[in-house]
Each structure stands twice: as structure tokens, then as C-alpha cells.
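In: okay, predicted coordinates and the sequence, questions at the end:
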Amino acid sequence: MSTLRFHAVKASINRKPLKIKIDKRRSEIFGANVFNEAAMRQYLTKTALNSVLEAIEKGTKIDRLVADHISTGMKEWAISKGATHYTHWFQPLTGATAEKHDAFFETIGNGLAIEKFGGDQLVQQEPDASSFPNGGIRNTFEARGYTAWDPTSPAFIYDDTLCIPTVFVSYTGEALDYKTPLLRALQAVDTAAVAVCKYFDKNVKKVSASLGWEQEYFLIDSTLAASRPDILLTGRTVFGHHPAKGQQLDDHYFGTIPARALAYMRDLEHHCMLLGIPAKTRHNEVAPNQFELAPIYEEANLAVDHNTLLMDIMQKIAKRHNFTVLMHEKPFAGVNGSGKHNNWSLSTNTGVNLLSPGKTPMSNLQFLTFFINTIKAVQTHEELLRAAIASASNDHRLGANEAPPAIISVFIGEQLTKVLKELETVTKGKLSPKEKTDLKLNVVGKIPEVILDNTDRNRTSSFAFTGNKFEFRAVGSTANCANPMTILNTIVAKQLMDFKIEVDELIDKKNMKKDDAIFNVLREYIKTSKAILFEGNGYSEAWEKEAKKRGLSNNKTTPEALKVKMDKTTLNLFNDLGVMNKVECEARYEIEMEDYILHIQIESRVVGDIARNHVVPTAVRYQNILIENVTGLKAIYGDRFKDFAKEQMALIEEISQHIEAINSLVTKMTEERKVYNKQANIEKKADGYCNKVKPLFEEIRYHCDKLEIMIDDELWPLTKYRELLFTK
């Protein structure tokens, strides 16, 4: 074992769990570092409090004079908690979070100073932030960018800083972040869903999208991670032979949580409580050293903020425990990768989950309306939904037998399939009295007892109904949830708007009763949405063939998947609903394509570096040892040495073949990279990196991994899978 490897493994084995002392109940500390309603009631005037609450509930603007009162109260609260700085906390198009800290401290002359934080600093700032991806929206000489307070997501204190969630827009108003389009999409689905809810309950005034994410991740000892250049630079292992034991025994899944990992989780969850992140569930995942954290569901915008915040604090807390958190979708070959299931639903201000079956025929008609419209939205925009989860890292995971395939399908279970089939048989036009009775008794009236105990899960489906919500399983673990949530809420909003137009037309022009009109439109949606429904094994080759027959897309790579974002239908969809204009859509397309290229480019360089600077020199060193051995045998046995050195000679030859292949392939990969680096067209460049550069990774890996099991373990420089995955 190489010296670096030896010391890394030794340090990891000798680690002891960090003792975390937690004195208070979670309910007592939950939200202690959040400027929530309880804190606002203590630090704000009644006028200021009502202004914030109205902004949250109704979207009304906050007067600048009132903002001064709010900022004063917020500052006093923050200082009482030990904060010395404030920052506008935003989510640029890097997918991470961003912040620039300013002190409350201000000088007032004569050697005096005060703590100051006014309404102007709260509501809007100009951080410049010109180096973030912008897709051509901002020129270098026109680099102004503004952050503006989002009152629907409460401010919080992290370390010594008051963090104020904000949007990030250009000087001309275009969105430069993930939050702005999400807020617009949530407004669109709210407006569309309220209009449809009025068919069933006139008291509904607001519909909120809820999100429950499930964050999967790997915990690797920090010293072991630091010994792998590929993990440091790409977040995954580009080389590594499978260990004899992986996940085949299923002994890690839901098993006893290792002591060090549990200490980390306790510490992490404590910080989650302070920051108002409602962490609920923790468990071992399928792969060795893989885990999951899941919260209680929240309003979608807040849930997105909490997930992006969580990913940041996970890394910070990990350092205290000598861990590195790997969130890459596929950090290790041969074992499961990590996803981030997005559980989505819609709820009214009256407390009704629109995707939960009710106890009366009317509430179940409402359920069926939103249930079927969601399916119809996915059927119509399945390519766009696939694009929502496209990334270089998620391409490694989709369809790899632990994640849904690149084909988008909807799973609803046997019982609901039966319900839709019955609804489909309703005759066209006005319903007869018998049909109305049959529908209410046999279809609508029986849904509660059917659903409660008979809804199954299908882990191979990318979009599955699970009793009172849809689970979008294909989202990658590194993703910012805002992207898939923006697209999902947009397509559902559009579908609900179309549904209302069709129903109103039947009521107004055909003189149909409301229920008859709703049933007629839903019946047609069931017929036109059949192609997206699939109950079988999404991993099978048979499904690929069947999906093709049904006309479903199967965009296996990010460049393929993203092209739909430039489709005229997509551009019109976002523009018409006010979610993104054409400039914003085009900018995001360019940014996402460029991001893909850069990720593959970095991985390519890492592959070439490790192959030539680590693997090949080690192979040559071991080969020299074998040559010395053969030379010694020849000196002892003369011409008979071949009888005693057959294995060594064969090994020397095989090593030479692998070395030659590695050098040849790395040279080819480098040349291909040079060709496409000169390509000005971003689509051709991305396609080149995808189809010419990236395929060489696996070919180079094959030869490197073969050398790993041939070369003396004492010499091998890279920490092996068995050490990375099984050192607790």
C-alpha cells in the first residue's frame, strides 16, 4: 500500500465519533435562528408585521417606510442572536448559493460608530456579481445585478450572519437566478388552480404547491477523500475496480447507522432545527456509506430554500466530523447513485390537499380533476420534464438500475387505473341519470377506500402517484429543486388553464351542467394521456421499445434532453404564463449546455491526469519489479528460466498492452477535446463532448481498473473502493 494510502486508511480507521451534546428538545429550538412570525411579533410593530404577513399571503408590496421599521426590528433580533453581518442570500445559475457579507457597523464621525441596517439594505442591494453565469443577458461593461428581498422565505442567522433570501435579477429585470422563475411559476399555478377549485368550493382563495425532497448522499472519511484527486475535482471516482463485496447483500440498507455517521447526523439535524429545516427522517441507503435525510413537506419556495441551505451546511458540519459529503449522482461505479426525490402536491388555504382523495363524491371529483390534469400535463410536456433533470452528473444515474430511466412515465397503481378505465367509458355528451349514479357510486364514491390501502410504489417510474402526492423520482442529488419545480408547476398551471377553458365552453355553449362538463373533459384527457401511463418495469428493454411505439421521448443525454427548451412551444409556454421570457429561456439553455461541456471537460482532464501521472507510472514501476525477477530467474536457471517465469512474462506483456492502450486513448481523448474546444456552435460542441470525448472515459477506465487488480497492492497509489466504501 502506498504511503499516502496507508496513512489515509490508518487515520480513517482510528477516527472516533465526535460527541455531540444536545440539551434541549427539538420542538424547543426549532426555528430559533429564523426571523419567523414568532420573532416578528416580538420585534416588529403591528403595522410592520401586518405588512410582511400580507406580502407573504397576498403578494402585496411593502412600503419603503414600513421596510425601515422591519429592517430595524430584524437588525435588533439578529444582533441579540450574536449576528455582526448581514447578506442577501441568493441562488445564481451555478446551482449553489451565493452571499456577500456586510457588517452592521457604520462610522458616524468623531471616532464614533453604530450598528446600522436600513430598509434600503433590506429590500434591495447591488452586489454586482458579474462573474456568475448569465447566458448573454449581461455584458461585462453592463454588469449591474440586483438582489431583492423575498419576504415569503424568512430571514435566518447562520454563523454570525443574518441571511436574507432574495431574488437576483439583471439591470433590465431578467432573472439571473433559480428563485425568480420559481416564484412566477408558483404564482401561475396558484391562479390557475384557484380558478378550477371554484367549481367545487367558492371559499378557496389560494392554492400552494408543496414539496418534500429526499436528499441522498455518501459520507466518506475526509482523509480518504483527499487522497483521491478525482473526488476532489469532480465529486466522483473516475477509476476504481469494484470490490468483492458491494451492495449485493442489501445489508447496509435500513441497517444500524454507523456511530460516526450517526454523530454527524445528530449534529446536522440540530443545525437544521435551529434554521427551521424540519428534518424528519434519516436512514442508511442501499449503497455502502450512503445515507438519506428527508424533511416534513413545506411550501415549495421555502422547501427549495431549505434544501439549498441544507446542502451547504451538510458540507460545513461534515468537516467537524472529518467527513466529506459526496452528493454526485454517481460517485462510485457498480453501486447505487444518489437522487433527490421531489414529492409534490397542491393544497388550498382551506386545508385541503387537492391530490388526496376525500370522503364525499364531490371532494373525489375535485381529486380526480387535479389528478387527471397533472397526468395530462406530464403527457403533453414529458420532454420538458425530462429536460428539468438533465445534467452531466445525472446522466450517469438515469436508467442505471437504481434510478428511473430517461423515459418519463407516470405510475398510478392498479386500483386507480381501474377507476380511470371506468370513467373513460362514460358516453360523450350529457350524462344520463344512470351514468351519474354509477359514476358517483362506482368510481367517485369509492375512491377513498380504494386508495388508502392499495396504492403501491414503482421505483422504476420517474413520476409516480403515491397516495396523496406525485413523486418525481428522477431529480438528481446535486440539483437545485427550483428547476424541476419551476417546470412542473408551469406545465400544471398551463394544463389547468386549458381545462377551465374547455369546461366553461361546455357549460356556456352546450348548456351542460358543471359536473357533466367536468366529466366529459376528464374523459377525453384520460383517452389522450394513456401513452404516459405505465405500471411495469421501467428498466426493461421491452419498455424502451414500447415507449418508442407510444411516441415517448428517450433522451439519454443532457444535450439531447435540453434541446426541447429552445422549442417554440416551450418558449411560448413560459412567456405566456409570465414565468420566463424568451431572453431568459435562451440564457438558461446556453448556461446549461455550457455547464455540461465544462463538467465533461474537467472530468476529461482529470481522467488524463490520473491515468498518465498515477496509473501508468505505477504500472511501469511494478513491471520493472517483474523484469528484475525474470532477470534473476534467468541468471539462476539459464535457458530453463522460461519454465519458471511464464506467469511473470505474461503479466509483463499484459501490463504493456494496458499501458499502450491508456496512452493511446488519452492522446485520442485530448485531441478530440482540442477539436471541440474550437467549435463555436454550442450545440455541436456539447454533442462532440458527449459523443466523442465522454465515451473514451469508460475505455480508459477499463484498462486502469484492470491494472488495479494486477499490480501489487503495496504500490497502488489510489485509495481503493473497499477502503472508500467500507471504512466507517
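Out: Everything's here; your move.
In: okay, CA-based contacts and neighbour counts for the rest of this
Out: Noted.
In: please identify the helix or strand for residue 605.
Out: helix 582-610 (DSSP states H and E).
In: then this one, side by side with the first:
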Amino acid sequence: MTSSARKRAVWSIASQPFTVPELVKEDLIKEVYGKDVFSLSVMKEYLPKHSFLKLQHTIKDGMALDPAIADDVANAMKQWALKQGASHYTHWFLPLTGSTAEKHDSFVEPDGQGGIVMNFSGKNLIVGEPDASSFPSGGLRSTFEARGYTAWDPTSPAFIKRGRNGATLCIPTAFCSYTGEALDKKTPLLRSIQAVGRQISRILHCFGESVDAKPEVTLGTEQEYFLIDKRLYSCRPDLVQCGRTLFGAPPPKHQQLDDHYFGAIKPRVLAFMTEVDLALWRLGIPAKTRHNEAAPAQFEVASMHEELNLAVDHNMLTMEILQLIADRHGFVCLLHEKPFAGINGSGKHNNYSIGAGRLNFLNPGSNPHENAIFLTTLCAIIQAVDRHGDLLRAATAGVGNDYRLGASEAPPPIISIFLGEQLTDVIEQIEHGGATSSKKGDFMRIGVDALPPLPRDTTDRNRTSPFAYTGNKFEFRAPGSSHSCAGSNIVLNLIVAEALDEIATTLETAPPTEFHDVLQKKLQSIIKTHKRIIFNGDNYHRDWISEAEKRSLPHYRTTPEALARFITPENIALFEKYQVLSRAELLSRYEVFMDDFRTRTKIDGELALSLARTIIFPAVSKQLGRYGHDAGALQRAGLTAEVQQEMMTRINREFQEASQAANALEQILIDFDAQQVIMALQRLRRSVDKLEKLIDDDLWALPKYREMLFLY
């Protein structure tokens, strides 16, 4: 790693040819959309009619899968996949690593006569048997207990993953141990969807709605990411190993002028985005929005709402496609929450709603009946978020997100709800029964009065709130960009299920003539107890921390503090009550996530120490030597060397501080305390970043922020 490598990278970027984005016409979009998905239309074409109808009931209505159709489905998948050019299949799953996993098997089997047949059976489709010992399990599996199972999830369609030299049929699956515990993120997600679905059906029944409609939880994701040139990335060992810069001084100009946000997209980036969109559309992922984000070199892609389980799978694919296609365009896609200190971090906004059929419980509607369901759901979510803000914070915990949350570009790690003035006014009317200018009459009775007109966007947006109502959904802004959506939505489903359960239990015992009075009193009680969670102000302002403390809202600043909330007795009991995770499964996840936090922190610390001593410090020594040589030459010529002496003094002072910080970090790494390592890293970085501004540019080997964030 030398300064000459950095300079060659900069020169080659500056001299690269102009990129012209591909022209994408309507016919092409229609032709490719869903082309690589084993969709219902494809199933209908390839499956016998009776098998198709049974599988359709499983997918659309949640009916149990009939094992008798497994061979038909497997054969149809195989025929379709071979036609798409696939030679292999894999059970695609979401282990606790936070990424995806796959083991490829070919369709090829010997026919016993020197030839082959292409085979894929119902058994191959339904169950796989990957090694479970090498995935993190928090003690649920050990090295000598290797057996694990993948089980087909028919509600998320199979798809084709394409590479440069082939294609693979990917079958979304759950992953569990030989003894039945969940080893993945999909299994508890499916359990949580089932848990909240039961309560949605009960609420529908309470309000006299048809319970035939399948309960539904939907999600729309907004994925933020950075793009930097691969040539500069290759000169930054910290980005390669840690996904973030361990050193680097923000340049004089970065995002202060707000000139990147929603700005014109550069041609090279637009060419990348165009290919990303086409790849997503081929997989049936409804990519809708693309734009420049707040920081230079930061971007966003957003998808339309889908059924939650499918949306989670699609977001995992989106992250993978972003990284794959970035490589083809000479970029590296950074999904770390805070790749550049002092610059905006990246999140994954989680747009959540629940309902059944065409009825969205978070849409106010236009009549008293729909208003009542909306307000009931709204109050349920207020209760859920206030009662279990600790779990929502735990679901977003991670060392990368610790650097982002509360850094004045993301919501703080204090969970609160933004409703806006109009909805807050409605909530206060329910609590107090007082008249306001936005409501006719002197008392709001749930299910009798109509709400004041509520447009889709009932209020101005609050980008500082971690949990904001945005028209017909709640936007949870705290999840990190690298995280699976599964964790946050498992918790959301769980806590909303509990709140709806309590409301339904109250309403089910109410005499029909007293239903609205009972509902009114229940919602009033919820608001009085939990209104402290509603905050419509500036969550970035330092006064919010003291205000939240007055309201007794929990503030878990670090990952260890937050993760500990998963394994409190009351939270274990909650997960077990709704059969989302057992005590053993929760304890295992706590161990896995804590080990991930410690391991990533240790990698950061060890690499920072290595970079400081093998790249930074030698450059500083050369700089001191240069100034010393120049000072000596000037003095021999009878001239003053005050400037050189002053620079030597300043550099040496920071050099000494950096050396002491490195020595302290080394000792802490030996004794290892993760939080102490993070503090020691920050101390070392402060000195190194000061040195970057004092050392000759041609001696500095690491590409600088001004290059990584602006040269692409």
C-alpha cells in the first residue's frame, strides 16, 4: 500500500471514458418483469391443474401444503429452471450471519447406462440438509452436531439467480436444527406473521368484518448505500476488511451545501442504477425510486409495498444485487451504517402496515366504521411501541448502527412516535372529549363520529423521528442499512399482536349495545397510559434527551445495553406466549449478536493498530525527516527555519499522541473490552486524522475522503 498506488487510482478514474446509461423502453420492462420468478402465472403453465389450485390456496390463503403435490411442483420447477438455463438448484436461506446462504446441487444424476438424467424430486424440494455446525447458533448446535434442515417456504416464490457463466434455481427456505430450533431469521418472522395474523382476524370479527380475507402485514423498504470506485476501495484495507473507514478526515466540502441530495445523477451511477432496476424487475422486485441521498456518493433505492415475508426476501436480494452490479461497473457498494465518520450514515427505512384483503388498518378511511378500526389500530401501536420500545431498540442494535443512531442524521436510540398535529389532536379528543377547530361537535365517539378529513399525508414529515406515521403506514427509521428487515419486523409483529390481543379480549366480552362505549373507554385508557411516547418535535435536538428522561423513555446507547433487553424475563415470556421464539432461541440470538458485536469491534481495533503502525506512522516519520532535512539545509545557508521547526513540533506532538493511543489500544485488545476498544479507536482516529492534514499529500497512502466521495 503506497501513495503511488493511490495516485494511479485517482488518475485512472479521471481518465476513464464517459459512460452512457442504457436506454430502457416500456416493452423491455414488460418483457423482463418477473421473468426469473416461478410466479403463479408460470406455475399455472407448468403444473397440472389440480396441483396448481392446491398450491395457489397455500400461497394466497395460507392453507397447509399438501405433500402429495410436491413431486408435481418439483418437476414443474425443474422444467422451468432448465429452460431458463439453470444447471443447479439451492435452498436459499437467511442464517444468523445477517446475510444469505446457499449450497448448490446440480440436477444431473447418472442414468446407470453411461448417460445422465436431470432429476429433482419432491423430497429435494421440501427438505434440504445443510451443515448446521458452521453457522452461528449461540449454542443450539455444536461442531460435532452438524445436522440441520432447510424447509421450503412456498409463500416466497422460487427464482433464478444469474451469474456470468450460469444460472441457479433458488428456493427460499426456513433453516432449523435437528432438534427443531430456529437457526435463521425467516422462521421467527413467519411465526410472528402468524401471531399478528390471528389478532387481525379477531379485530375483524369484533368489528363485524368478514374474517375470510387473509390477514396481511406489508412492508416497503428504502435501502441506502454508498458507491465508491473499486480502485480507491482497493487502496483502503479498512474498507475491504471492516466495511468502513477507520481513519479519514472529512474534507472542507462534503455535504454542507446540500447539493448532492436529489441532485442530477451522474451518468456512470445512472448506468449502474439502470442495470440494478432491470435485475430487480427480472426478480419481480417492485423497485420504484432511485435518487442521490444527503451525503456525497450516497444513494437510495426504494421498493413498493409487498407482503412482509416476500419483502424481506426481496430486500436481501436487493442488497446482493447492488453489490454484484456495482462490481460490474467498477464500483463497490458499501452497506455499512457509517462508512465515513462525520458524513451521513445509511439506514433502511421500514414502512410497515397491517390489514386484511383491501382493508388497510392504518388507512383512516372515509366513514365512522373504518375510522374506528383505524383508531383502534393506531392506539394499539401506540401502546405496543411505548410498552416495548426496548425491544424495538434491541432489534436495531449492531456495532455499525451504534455509530449512526443519534449522529444528527438518523433518529436517536430513544424510541418515540411522531403523529403530527392533526392526528395528535384526534388522539387528545379521544382522551378528553374536548372540541377543537378540526372536529365538529363536542365529543368524539369512536365508531359514531367521522374523523376530520385526513389526506394521505396528514402532516409535514419529521425526518428525525424513529417511528413516524406517514399517511397509511408507520415508517420505522432506526434499522441499519446492512441489517435484515426480519429482525425489526419480528418485534413489530410481536408487540402489535400483544396490543391487538388485549383490545380484542376486551371487545369480545362487550355486549353489542355497549360495544362503542367499551371501545371508547379502552382507547381512552391506552392513550392516557401511553401518550408519553408521542413526540412531534425535533428528535435531533439535545433537549429531547432530557425531555425523554422526564418521560421515563428508555435510552440504550450501545449494542450490549440494547441486546440485553432480549433476554429479560418479561420479554422472554412475551416471545414464548406468542410462540415466536423460545427461551433457548432467544438466548442463542443474544449470544450470536453479542459475539458479532465483539468480533467486529476486535477486527476494527486490530486493523486500526496495523494501519497506524505500518502505513500511517512510516509516512509521518518520512515527513519529519523531510522537514528536518529542509531545516538543516536552510540553517547551513544562514537562513531561518522557523516554519519547518514549527511544523515539526506540531507533527511530532500529534505523532506522540497517536503513538500513545496505539499503545493503549494494543493493551486494551489484549485484555479485550469491546466498549473500551471503541473509545480507544476514537482516540487514535482523532490523532491520525489531524496528521492527515499535516502530512505531504504524496506521502499519504490511503485514499482521502475528497477522492472517495467525489471521484466516480
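Out: In hand now; what should we look at? Given the structure is predicted, the values throughout are model-derived calculations rather than measurements.
In: report the TM-score for the pair.
Out: With the length set by TM-score structural alignment, normalised by the length of the second structure, the two chains reach a TM-score of 0.96; 700 aligned residues with a CA RMSD of 1.8 Å.
In: who touches the helix or strand that comes right after the helix holding residue 605 of the first structure?
Out: Using DSSP H and E, the helix or strand that directly follows helix 582-610 of the first structure along the chain is helix 616-637. Helix 616-637 of the first structure is contacted from outside by 640-642, 644-645, 648-649, 652, 655, 659, 662, 707, 711-712, 715-717, using CA atoms under 8 Å, 6 or more residues apart in numbering.
In: change it to 10 Å
Out: For helix 616-637 of the first structure, contacts defined as CA atoms under 10 Å, 6 or more residues apart in numbering pick out 610-612, 615, 638-649, 651-656, 658-660, 662-663, 704, 707-708, 710-712, 714-717.
In: what secondary structure does residue 223 of the second structure sit in?
Out: strand (DSSP: H, G, I helix; E, B strand; the rest coil).
In: for residue 642 of the first structure, same thing?
Out: At residue 642 of the first structure, secondary structure determined by three-state DSSP is helix.
In: what is the burial count for the residue nearest to it when sequence neighbours are not counted?
Out: Leaving aside its sequence neighbours, residue 642 of the first structure sits nearest to residue 634 (CA to CA, 6 or more residues apart in numbering; 7.8 Å). Residues lying near residue 634 of the first structure (other CA atoms under 10 Å) number 16.
In: tell me how far the most centrally placed residue in the first structure lies from residue 684 of the first structure.
Out: Among the residues of the first structure, the one closest to the centroid is residue 479, at 2.9 Å (CA atoms, centre = their mean). Going from residue 479 of the first structure to residue 684 of the first structure by CA to CA, to the nearest Å gives 25 Å.
In: can you give me the helices in the stretch 151-300 of the first structure?
Out: 179-197, 222-226, 229-234, 259-274, 300-320 (DSSP state H, counting those that start in this stretch).
In: so of those helices, which one's packed in deepest?
Out: helix 179-197 (a mean of 23; mean count of other CA atoms under 10 Å).
In: tell me which element residue 67 of the first structure falls in.
Out: Short version, using DSSP H and E: residue 67 of the first structure is in helix 64-80.
In: what segments of the stretch 51-200 of the first structure are strands?
Out: 85-89, 102-103, 105-109, 112-115, 124-125, 145-149, 156-158, 161-170 (DSSP state E, counting those that start in this stretch).
In: now the ones you listed in JSON lines, with mean neighbour count?
Out: What follows is the strands of the stretch 51-200 of the first structure, written out as JSON lines (neighbours: other CA atoms under 10 Å):
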{"stretch": "strand 85-89", "mean neighbour count": "25"}
{"stretch": "strand 102-103", "mean neighbour count": "15"}
{"stretch": "strand 105-109", "mean neighbour count": "10"}
{"stretch": "strand 112-115", "mean neighbour count": "11"}
{"stretch": "strand 124-125", "mean neighbour count": "16"}
{"stretch": "strand 145-149", "mean neighbour count": "22"}
{"stretch": "strand 156-158", "mean neighbour count": "22"}
{"stretch": "strand 161-170", "mean neighbour count": "25"}
